[in-house]
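> below is the sequence, then the predicted model.
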Amino acid sequence: MQTELEGMKELIVEQKKENENRQKSLAKKETELTNKAKELKIKDRDLASLETQVKNNIASARTPIVATLSTSKSNQSAKANNNESASPSANPTARANGNAAIAAGYRVLGTPYVWSGKSPGGFDCSGFVSWAYGQAGYSIPSSTSGLAGIGTKVSSSNMQAGDLVFFNTYKTNGHVAIYLGGGQFLGAQSSKGVSVVSMNNPYWKSRFTGHVRRLN
């Protein structure tokens, strides 16, 4: 009986140790689950913020922008000499089409970058711009060299949402995107695909020389 009691004591001790180990394991798993829950909450909050931002940008892009005419003779003379618009576009239809192109672009945010891509399956920069304006009823070139000469040249100080902005990357005017206003542009970037980027980003700021075109 003494031997049996000692065996039972050893069994109880082993079971106690096993229970303690299980409790430690459960506590560790509980901590891991708590941390994961916190991470998911943060991700959900970030996604909600991004969704709100995208919705606001789309609403802004779809809001008609009131165009005004400049009656200044000096401005008209400068425009004739430099082939630049010294004031906002006076064509409401062109402005509405620019907004429609932006709205189309937002619908394909995140589309991967594909060299020579011209469809929602994959875009390069000029292919994206050509496609977006195609959704707005414009038939424009799908190369940066072709896009660099369309419409009207605009001073960078008068940029408006819907204007085409060019950057000197691997060549002069090697990258093109659609200006959104507020110092941001929408385009197909080789690293991020179709995305919204700040003009103040050091990389793009150093490559923007002020070449802007406005579709009439």
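Arrived safely. Treat the numbers as computed from the prediction; the structure is a model and nothing was measured.

> rest of the way, CA atoms for contacts and neighbours
Noted.

> any idea where the strands of this protein begin and end?
84-85, 118-119, 122-123, 152-154, 164-167, 175-181, 184-189, 193-198, 208-214 (DSSP state E).

> once you drop chain neighbours, what's closest to residue 205?
Leaving aside its sequence neighbours, residue 205 sits nearest to residue 199 (CA to CA, 6 or more residues apart in numbering; 5.7 Å).

> contacts only, for the residue nearest to residue 130 when sequence neighbours are not counted.
Using CA to CA, 6+ apart and skipping residues adjacent in sequence, the residue nearest residue 130 is residue 142, 5.2 Å away. Neighbouring residues of residue 142 by CA atoms under 8 Å, 6 or more residues apart in numbering: 118, 126-131.

> okay, one more to line up with it:
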Amino acid sequence: DPSVQLFLSADPDDYLDKASTLDQLSGQQVEALKKIQDKQRELAQERAEATEKLKDLASTRTELGNKKQEVQGKLAEAQKLLNTLTAKEKAALAAEQQRANRSSTDRVDLGNDSSASGRAAAAFSAAQSRIGSPYVYGATGPSSFDCSGLTSWAYAQAGVSIPRTSQAQAGYGAHLSQSQLQVGDLVFFYGDLHHVGLYAGNGQVLHAPHTGAVVRYESINNMPFQFGVRV
């Protein structure tokens, strides 16, 4: 027992000095142990966050895989339809596509609509700088894009990270009607929300339309508008 050792010690002062040193060492060990425990908790939290991110990545990969299969199926159907066209009809279709692409470089009246926010203005300006860039499925810029690749890239230039796919972007914020749209808002089309662009003002959309087209302006009425989302 420490009290017995002190009573029997030939040099009580020396014993007390040693006891004090041992107590200090014990205190240091406790402090070191607390730091180790804190670090373990921190590592456990980081591990949990990394696990969640891996789950998100796996989910996104699966979603993109399913989307790719869907698009490939639609492209196959479109190719079958194209194969049924006569040479004259194909030439007319190609001429129409060229006309639409050329119009993207022409002056478009965007009116005087204001931007939804500073970041929306920055995103829209970034997208404008890519007018004429070709549509490539799965591309996210900076030289080619698909529809959601353009919108996610544009907002990234404004310092805002939004989801990669059009369906995920559609759930990013509250839905807006066409009359509520402001420049830079995301605009979604078709029942399955497979297409997205940026509202450009005055009833115009800036988007990457489809294979064979380029990033360009187009009337919002040319596609079945569903709703807008403000980032």
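Received the coordinates, thanks. Keep in mind that this is a model prediction, so the values were computed, not measured.

> how about the residue nearest to residue 205 of structure 1, what's its partner in structure 2?
Mapped onto structure 2 by TM-score structural alignment, residue 199 of structure 1 lines up with residue 220.

> repeat for residue 184 of structure 1
Aligned by TM-score structural alignment, residue 184 of structure 1 pairs with residue 204 of structure 2.

> tell me, how many residues neighbour that match?
22 (other CA atoms under 10 Å).

> give me the neighbour count for residue 213 of structure 1.
Residue 213 of structure 1 is flanked by 25 other residues according to other CA under 10 Å.

> from residue 76 of structure 1, how far off is it?
According to CA to CA, to the nearest Å, residue 213 of structure 1 stands 18 Å off from residue 76 of structure 1.

> what's the answer for residue 152 of structure 1, then?
To residue 76 of structure 1, residue 152 of structure 1 is 14 Å away according to CA to CA.

> now residue 15 of structure 1
Separation of residue 15 of structure 1 from residue 76 of structure 1 (CA to CA): 93 Å.

> residue 182 of structure 2 matches what in structure 1?
Using TM-score structural alignment, residue 182 of structure 2 pairs with residue 160 in structure 1.

> which residues does the closest residue to its match other than its chain neighbours contact?
Distances taken as CA to CA, 6+ apart place residue 181 nearest to residue 160 of structure 1, at 5.9 Å, with adjacent residues excluded. Contact analysis of residue 181 of structure 1 by CA under 8 Å, 6+ apart lists 159-161.

> reformat those as CSV; add distance to residue 39 of structure 1 and neighbour count.
Output for the contacts of residue 181 of structure 1, formatted as CSV (distance: CA to CA, whole Å; neighbours: other CA atoms under 10 Å):
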residue, distance to residue 39 of structure 1, neighbour count
159, 40, 23
160, 39, 22
161, 36, 21
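
> and of those, the nearest to residue 62 of structure 1?
Comparing the contacts of residue 181 of structure 1 against residue 62 of structure 1 with CA to CA places residue 161 closest, at 10.7 Å.

> in this structure the closest one contacts residue 99, no?
Yes. Using CA atoms under 8 Å, residue 161 of structure 1 is in contact with residue 99, at 7.2 Å.

> shared neighbours of the two, which are they?
residue 61.

> give me the range in structure 2 that stretch 143-151 of structure 1 lines up against.
With TM-score structural alignment as the criterion, stretch 143-151 of structure 1 aligns to 165-173.

> give me the contact list for that stretch.
With CA under 8 Å, 6+ apart, stretch 165-173 of structure 2 has contacts from 64, 147-149, 162-163, 188, 192-196, 228-231.

> now the two most distant members of those residues.
Comparing the members of the contacts of stretch 165-173 of structure 2, the greatest separation, given CA to CA, is between 64 and 230, at 23.5 Å.

> who has more neighbours out of these two?
When neighbours are counted by other CA under 10 Å, residue 64 of structure 2 and residue 230 differ, and residue 230 comes out ahead with 20 against 15.

> measure that one to residue 93 of structure 2 for me?
35 Å.

> show me where structure 2 has helices.
Taking DSSP state H as the test, the helices found in structure 2 are 2-8, 12-83, 87-103, 118-128, 147-157, 166-170.

> what's the closest of the ones you listed to residue 214 of structure 2?
Closest to residue 214 of structure 2 of the helices of structure 2, according to CA to CA: helix 87-103, at 6.2 Å.

> ok, back up a step: nearest to residue 53 of structure 1, of the contacts of residue 181 of structure 1?
residue 161 (16.6 Å).
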